[in-house]
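**Q** Sequence plus predicted model, see below.
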Amino acid sequence: MKQTRTQPDIPIVFEDDHLLLIQKPANVLSQEDHTGDPDVVSLCKYYLSRSQKNPFLGLIHRLDRPVGGLMLLAKNPQAANALSQQIRDRTIQKTYWAVTSGAPPQNGVLTHHLQKDRDRNVVEVVAGNQKKGKKAILSFAKMEEANDLNLLSVHLQTGRPHQIRVQLAHKGYPIWGDYKYGKNQPDGRDIALRAVELTFKHPKLNQQMHFELAPPNKEPWRRFSIAQS
């Protein structure tokens, strides 16, 4: 697989004149923040700058810092506008895999209202009548159980900060390794949440595009047979 040849290196899943689809490493920011740590947008812009002057790069969606997986960027304003419209229309389909503790049912739909404390960078579930709370909806299906852990396939109907992590933890199914929202979790940023599937319409060719990404061969993913297939 092609790489950006940056520090850290970022695998490139697909690239043409309009799109850049990458495999975001865990513990890399989606975009620049106050920490000054490496971020996807800056690294990918540097990669593009080797072949063009002042490259455009549009951030279509974000992944939380500790989350790895498929992440889509646009290489020109027209593609960015078309893909952003697909996000608003909810026609871009994203699938996440999450390894959780607890005892989730075979499938479910979770609806909460979430409020972000920007000073602490923490999202909390609040009552629906609070003005600052934003409605968050996701659905999940349990794919497999192994050693008191569950492998869930998760689909978002809304895109809120930390949404999957907060909603699952609130129901008693915290994600493995998520020290921010899970109780008795190890203090580490490489949590078991990964963007593994992405379907969208090409902004120029109008063709349906579909990509899948296998989870890494390490703990806790290797405990599940479906993750190794």
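**A** Perfect, I can see it now.
**Q** use CA for all of it now, contacts and neighbours both
**A** Will do.
**Q** quick one: secondary structure of the spatially most central residue of the chain?
**A** When Cα atoms, centre = their mean is applied to the chain, the residue found nearest the centroid is residue 63 (3.8 Å). Recorded secondary structure, residue 63: coil (DSSP: H, G, I helix; E, B strand; the rest coil).
**Q** what's around the residue lying closest to it once chain neighbours are set aside, how many residues?
**A** In space, and not counting its chain neighbours, residue 63 is closest to residue 30: 6.2 Å by Cα to Cα, 6 or more residues apart in numbering. Neighbours of residue 30 under the rule other Cα atoms under 10 Å: 22.
**Q** Pretty sure residue 30 sits against residue 37.
**A** No: the criterion here is Cα atoms under 8 Å, and residue 30 misses it with residue 37 at 10.4 Å.
**Q** ok, then the element right after the longest strand along the chain?
**A** In the chain, assigned by DSSP state E, the strand with the most residues is strand 134-146. Reading on from strand 134-146 to the C-terminus, the next helix or strand found by DSSP states H and E is strand 149-156.
**Q** and for that next one, what are the contacting residues?
**A** Strand 149-156 has contacts (Cα atoms under 8 Å, 6 or more residues apart in numbering) with 93-104, 137-145, 164, 224.
**Q** How about stretch 7-25?
**A** 1-4, 38, 40, 43, 67-76, 79, 203-204.
**Q** Included below, for side-by-side comparison, is a second structure:
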Amino acid sequence: MADDLELQEPDEQDLFEHLRIVVDNGQALLRIDKFLMNRIENASRNRIQHAITAGTVLVNGQQIKASYKVKPSDVISVVLPHPPRDTEIYPEDIPLDIPYEDDDLLIVNKSAGMVVHPGYNNYTGTLVNALAHHFSSFPQLPGNDGRPGLVHRIDKDTSGLLVIGKNEWALTYLAKQFFDHSISRKYIALVWGDVLQDGSITGYIGRSAKDRKVMAVYDDPDKGKWSVTHYHVLERFGYVTLIECQLETGRTHQIRAHLQSISHPLFNDAVYGGNRILKGTVFSKYRQFVDNCFALLPRQALHAQSLGFIHPTSKKKMEFSTPLPDDFRLCLEKWRAYTSWKELE
């Protein structure tokens, strides 16, 4: 059931409003910020002006200033971070690993097992509940009740880095980078099988017709949303391979569904078939070894290792990375030891 709930989280692209407005022929000249206030529900003038400054409001494909006056037949496109959900968020004193924080943003190293945002059956104990407590000493944000801003997410049982916007400007500026796919993100994954060479996986990701709890990769654009993952081999262990994945897009379960589609599902990914022995021998000692690895790493072997983006205020390139958590590291050590032992036989 929990995995089905996880799928209720939207794609990263869906965290943003992407609007296209064609101005009526009878429209009188009007400043674009005032015009959009009347056309976008719950959008303050301040929020719209931040979006214009960040370059996420285009008129006829061109960036404009807040003083621009709309004219009949203008085509306006808008990218805005979604406002917070209606679900009441209660601050909880949950310890967080925060490698970096400033006035605009913070980086969180999320542990496996933590849900990012409250939802059905997960109203407490989430990252957002923890952030609401962490932000309790900060001023209230207009229309946001002081709540932290998410611009991307990672699955409950995936560990690693997330960037959080602390004010409307930072949220808007970061949202544009995610929407434009200019954020650099790399994941470390342990997959079943011997991955022979580096490569890329593309396709349209949508819910599986056979099982609504999982995502599938299709060739048909009517069945899903376009997705791209690049992968690079880091280390081979014969029956499993350690790889690095770089995302171009941010679809629900993208890496998990992509790797399953090329017959290399994540090690111990119960949703995508990686929680059983897919490669290796039939000997009982090997089965016991894999079971021991599953016990050390009781989740999918996926870690969001690095993030790179342009800072909203300084405009400098920022890059962050975090080492593998203990469960992932200890599992790799067992595979290294097993591979060395097999080579000595």
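**A** Looks like it came in fine. Please read these numbers as outputs of a predicted model, since none were measured by experiment.
**Q** Can you tell me the SS state at the aligned partner of the residue nearest to residue 63 of structure 1 in structure 2?
**A** By TM-score structural alignment, residue 30 of structure 1 lines up with residue 116 in structure 2. Put simply, residue 116 of structure 2 is coil when judged by three-state DSSP.
**Q** Please tell me how far residue 116 of structure 2 sits from residue 3 of structure 2.
**A** 14 Å (Cα to Cα, to the nearest Å).
**Q** List the residues that are in contact with both of those two.
**A** Common contact partners of residue 116 of structure 2 and residue 3 (Cα under 8 Å, 6+ apart): none.
**Q** thinking again about what came up before, corresponding residue for the residue nearest to the centre of structure 1 in structure 2?
**A** Match for residue 63 of structure 1 (TM-score structural alignment): residue 154.
**Q** and if you look at residue 128 of structure 1?
**A** With TM-score structural alignment as the criterion, residue 128 of structure 1 matches residue 220.
**Q** Test my guess that its match contacts residue 204.
**A** Yes: between residue 220 of structure 2 and residue 204 there is a contact under Cα under 8 Å: 6.6 Å.
**Q** Identify the residues contacting stretch 224-238 of structure 2?
**A** With Cα under 8 Å, 6+ apart, stretch 224-238 of structure 2 has contacts from 193-195, 197-207, 217-218, 241-251, 254-255, 258, 335-336, 339.
**Q** can you tell me what part of structure 2 the longest helix seen in structure 1 aligns to?
**A** Secondary structure of structure 1 per DSSP state H: the longest helix is helix 77-89. On structure 2, the counterpart of helix 77-89 of structure 1 by TM-score structural alignment is residues 168-180.
**Q** Check which residues of the matching stretch are buried.
**A** 168-179 (16 or more other Cα atoms under 10 Å).
**Q** Kindly report the same for stretch 222-233 of structure 2.
**A** Quick answer for stretch 222-233 of structure 2 (16+ other Cα under 10 Å): 223-233.
**Q** Now do that stretch: distance to the chain's middle.
**A** Centroid separation between stretch 222-233 of structure 2 and its chain, computed with Cα atoms, centre = their mean, to the nearest Å, is 14 Å.
**Q** again, but for stretch 113-123 of structure 2
**A** On Cα atoms, centre = their mean, the centre of stretch 113-123 of structure 2 falls 15 Å from the chain's centre.
**Q** and stretch 121-138 of structure 1, how far apart are its ends?
**A** 21 Å.
**Q** So what does residue 264 of structure 2 match up with in structure 1?
**A** Per TM-score structural alignment, residue 264 of structure 2 is aligned with residue 173.
**Q** sorry, that was for residue 234 of structure 2
**A** Aligned partner of residue 234 of structure 2 by TM-score structural alignment: residue 143.
**Q** Tell me how far that match lies from residue 166 of structure 1.
**A** From residue 143 of structure 1 to residue 166 of structure 1 the distance is 20 Å (Cα to Cα).
**Q** Repeat that for residue 192 of structure 1.
**A** Residue 192 of structure 1 is 14 Å from residue 166 of structure 1, by Cα to Cα.
**Q** now do residue 114 of structure 1
**A** 8 Å.
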